[in-house]
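need a structure here:
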Amino acid sequence: MLPSDPEESGDDSSLSEASEPVGRGRDYSVRAVERVCSILDLLQESVDGITLIDVSNATGLPKASAFRYMWTLEARRYIEREPASGRFRLGLAFASMQSRQLEVLRERSRPWLEQLRDEFGETTNLGILDGDAVIYIDVVESRRGVRLAAARGSKDSLHSTALGKAIAAHLPESRVREILQRSGMPQLTVNTLASVDAYLADLAWVRHAGYAVDNGENEVDGRCVAVPLLGSGLPAALSVSAPSARFPVQQVETVAKALQDAAANIATSPPPEQS
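The predicted model follows:
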């Protein structure tokens, strides 16, 4: 049996005060619960999992005490530990909640994806970081005979796609480096960024500009523009993709502005009515 935490012991003499409305000068917080919440917040924000040191730093607990918290959460399946790396991720107890969060994001984004498709006549995409790659959660294909479109559920590289760049630009650099180290940076076209330094420099540009561009880096004749969905609470992004012959560089800023407006609306406003 794990030893008890001194702060978690004590009598219930204060329970008689529970009938008093919360927020009248009293502090009813429980430090152990606050620490668990801090751990879960850290896990939710993490893309590649967290270490015991991360937990210790976030909670102020010694590593031995942090381990006891993680052991308990793992036993209850709220977290899981990867045997190879020792990193912790959210566990199966949260799987249904995560699935619902993704479905809500897809439902809110779909009308805006359709509106953007109709405005520009090109394919629009909703992607999220899944492990080391970008997975397409939703795709609204162009109605044109020749189009650039991925299949819903398919995956693409983080380093060669506009969706990947838009997401990676808002991740900690250490996590981006870890992903690139694990997945590599295959040279898919002559334009693909194949060095970590060049990629990080491009991400700095993305943060400044507010959007990311794939100029024939994932597909030889393709061009794509993406913006992050910063208000979603998920590592997600929206994009418009098209054959480069139909998507001139001069149109990139116009498309990016429309994507930024859509992303802001998805985060703060009801979706437009579908016709």
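
CA only for contacts and neighbour counts going forward, please
Fine.

next up, the contacts around Arg117.
Residues near Arg117 by C-alpha atoms under 8 Å, 6 or more residues apart in numbering: 123-124, 140-142, 240.

okay, buried residues for stretch 158-172 please.
158-171 (16 or more other C-alpha atoms under 10 Å).

just checking, Ala133 touches Ser154?
No: contact criterion C-alpha atoms under 8 Å: Ala133 and Ser154 do not qualify, at 9.8 Å.

what's downstream of the longest helix seen in the chain, the next helix or strand?
The longest helix of the chain (DSSP state H) is helix 95-120. Downstream of helix 95-120, the next assigned helix or strand under DSSP states H and E is strand 123-130.

buried set for that next one?
Buried, per 16+ other C-alpha under 10 Å, within strand 123-130: 123-129.

can you name every helix or strand that that strand contacts?
Applying 3 or more C-alpha pairs under 8 Å, 6 or more residues apart in numbering; DSSP states H and E, we find strand 123-130 packed against helix 95-120, strand 133-140, helix 162-168, strand 236-243.

the structure of the following sequence is requested for comparison with the preceding one:
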Amino acid sequence: MTRPGEVQSVARAIDVLELLADLGRPTALSEISEETGLPLPTIHRLIRTLVARGYARQLPSRRYTLGPRAVRIGEVAGRQLGAGTRPHLERLARELGESANLAMLDGDMAVYVAQASSTQSMRMFTEVGRRVHCHCTGVGKTILAQLPSEQVRAIIGSAGMPPATPSSLTTLDDLLAELALIRSRGYAIDDGEQELGVRCFAVAVPGSPTPAALSISGPETRVTADFGENAVPILRDAAAAVGEQMLGSAG
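This is a model prediction of the structure:
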């Protein structure tokens, strides 16, 4: 659905590109039409334009995937979003010995824009560009805690609260209570809510033009409550440095 102030044709083309990205597999025109709610002739015109520009490609099966130009834009966007912040994440990962992640709000989801892996043999790895629900991740809950309740309700109304694990929050009331706790103590915990056996501590990135969060995550056997007590102040210092870097890049 086109929002006020948007150009309809551009919005529809973006909807098609996002659908191809979200599905992650070759997709028929009929499925694109069904998923977007757009008429088949409209989808055909949009896809024909996207293929001609290289943002989509047609396979011999007559199904469609993202094209090479989409790859280039994704790579450049990733470099720009993570520009200057990776050294801070690498330093954080070295100091705490676990994987560090930077995520930002992307519509009604959180997207990872930079990452530094732990050097340990058993470690957590999050792909840059991955989009995740906000209600069941440390970075996502930290991002939501920066927003007014009305916006949180709108995000959850759009994205829903599908449980990633049995530990995931599943009701809006529980989520709002959790966000109040995060605001009070200044950090979030993902205690096996996104992936069983994994614990994450996350803090807000102050001054970020878009709500953002910095996290440290690893196996729950290493990322304990004592680990968190030591890690959170270090996380806050790193988040402040990342925020300053973002503001400097924006200027």
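
got a TM-score for the two of them?
For this chain pair, the superposition-based TM-score is 0.66 by TM-score structural alignment, normalised by the length of the second structure; 192 aligned residues with a C-alpha RMSD of 3.3 Å.

circling back to that earlier point, Ala133 and Ser154 of the first structure: who's more crowded?
Ala133 (20 against 13; other C-alpha atoms under 10 Å).

tell me which residue is most central in the second structure.
Taking C-alpha atoms, centre = their mean as the criterion, Val111 is the residue nearest the geometric centre of the second structure, at 1.6 Å.

so who does that one touch?
Applying C-alpha under 8 Å, 6+ apart to Val111 of the second structure gives the contacts 103-105, 128-132.

can you rerun that using 7 Å?
103-105, 129-132 (C-alpha atoms under 7 Å, 6 or more residues apart in numbering).

and those residues as CSV, adding distance to Gly228 of the second structure?
Listed next are the contacts of Val111 of the second structure as CSV, based on distance: C-alpha to C-alpha, whole Å:
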residue, distance to Gly228 of the second structure
Ala103, 19
Met104, 22
Leu105, 24
Gly129, 26
Arg130, 25
Arg131, 25
Val132, 23
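
circling back to that earlier point, most tightly packed of the helices and strands packed on strand 123-130 of the first structure?
Among those, helix 162-168 has the highest mean neighbour count (mean count of other C-alpha atoms under 10 Å), at a mean of 30.

state the span of the second structure onto which that helix is aligned.
Counting by TM-score structural alignment, helix 162-168 of the first structure lines up with residues 138-144 of the second structure.

ok, now stretch 211-228 of the first structure?
So stretch 211-228 of the first structure sits over residues 187-204 in the second structure, by TM-score structural alignment.

still on that earlier bit, make a markdown table from the helices and strands packed on strand 123-130 of the first structure and add distance to Gln187 of the first structure to it.
Shown next, in a markdown table, are those (distance: least, C-alpha to C-alpha, whole Å):
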| stretch | distance to Gln187 of the first structure |
| --- | --- |
| helix 95-120 | 29 |
| strand 133-140 | 15 |
| helix 162-168 | 15 |
| strand 236-243 | 20 |
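
with respect to Gln44 of the first structure, which of the ones you listed lies nearest?
Nearest to Gln44 of the first structure, of all these, is helix 95-120, at 9.7 Å by C-alpha to C-alpha.

can you pull out the strands in the first structure?
Ranges of strands in the first structure, per DSSP state E, are 79-81, 88-90, 123-130, 133-140, 155-157, 212-215, 222-228, 236-243.

what's the average distance of the fourth one to the second structure?
Superposed on the second structure, strand 133-140 of the first structure shows a mean distance of 1.1 Å to its aligned residues (mean C-alpha distance after the TM-score superposition for the first structure).

run the chain-centre distance for that strand.
Relative to the mean C-alpha coordinate of its chain, strand 133-140 of the first structure is positioned 12 Å out (C-alpha atoms, centre = their mean, to the nearest Å).

which bit of the second structure covers that strand?
Under the alignment (TM-score structural alignment), strand 133-140 of the first structure falls on residues 109-116 in the second structure.

re the thing from before, what number of residues lie near the closest residue in space to the residue nearest to the centre of the second structure that isn't next to it in sequence?
Sequence neighbours aside, Arg131 is the residue nearest to Val111 of the second structure in space, at 4.3 Å (criterion: C-alpha to C-alpha, 6 or more residues apart in numbering). The local packing of Arg131 of the second structure (other C-alpha under 10 Å) involves 18 other residues.

same check on Gly160 of the second structure?
Residues near Gly160 of the second structure, counting by other C-alpha under 10 Å, number 17.

residue in the first structure matching it?
Matched by TM-score structural alignment, Gly160 of the second structure corresponds to Gly184 in the first structure.

just Val242 of the second structure next, same as before
Structural alignment (TM-score structural alignment) places Val242 of the second structure against Ile266 in the first structure.

so where do the helices sit in the stretch 151-251 of the second structure?
Counting by DSSP state H, counting those that start in this stretch, the stretch 151-251 of the second structure has helices at residues 172-185, 225-250.

ok so, going back, wait, isn't the residue nearest to Val111 of the second structure in contact with Asp106?
No: contact criterion C-alpha atoms under 7 Å: Arg131 of the second structure and Asp106 do not qualify, at 8.0 Å.
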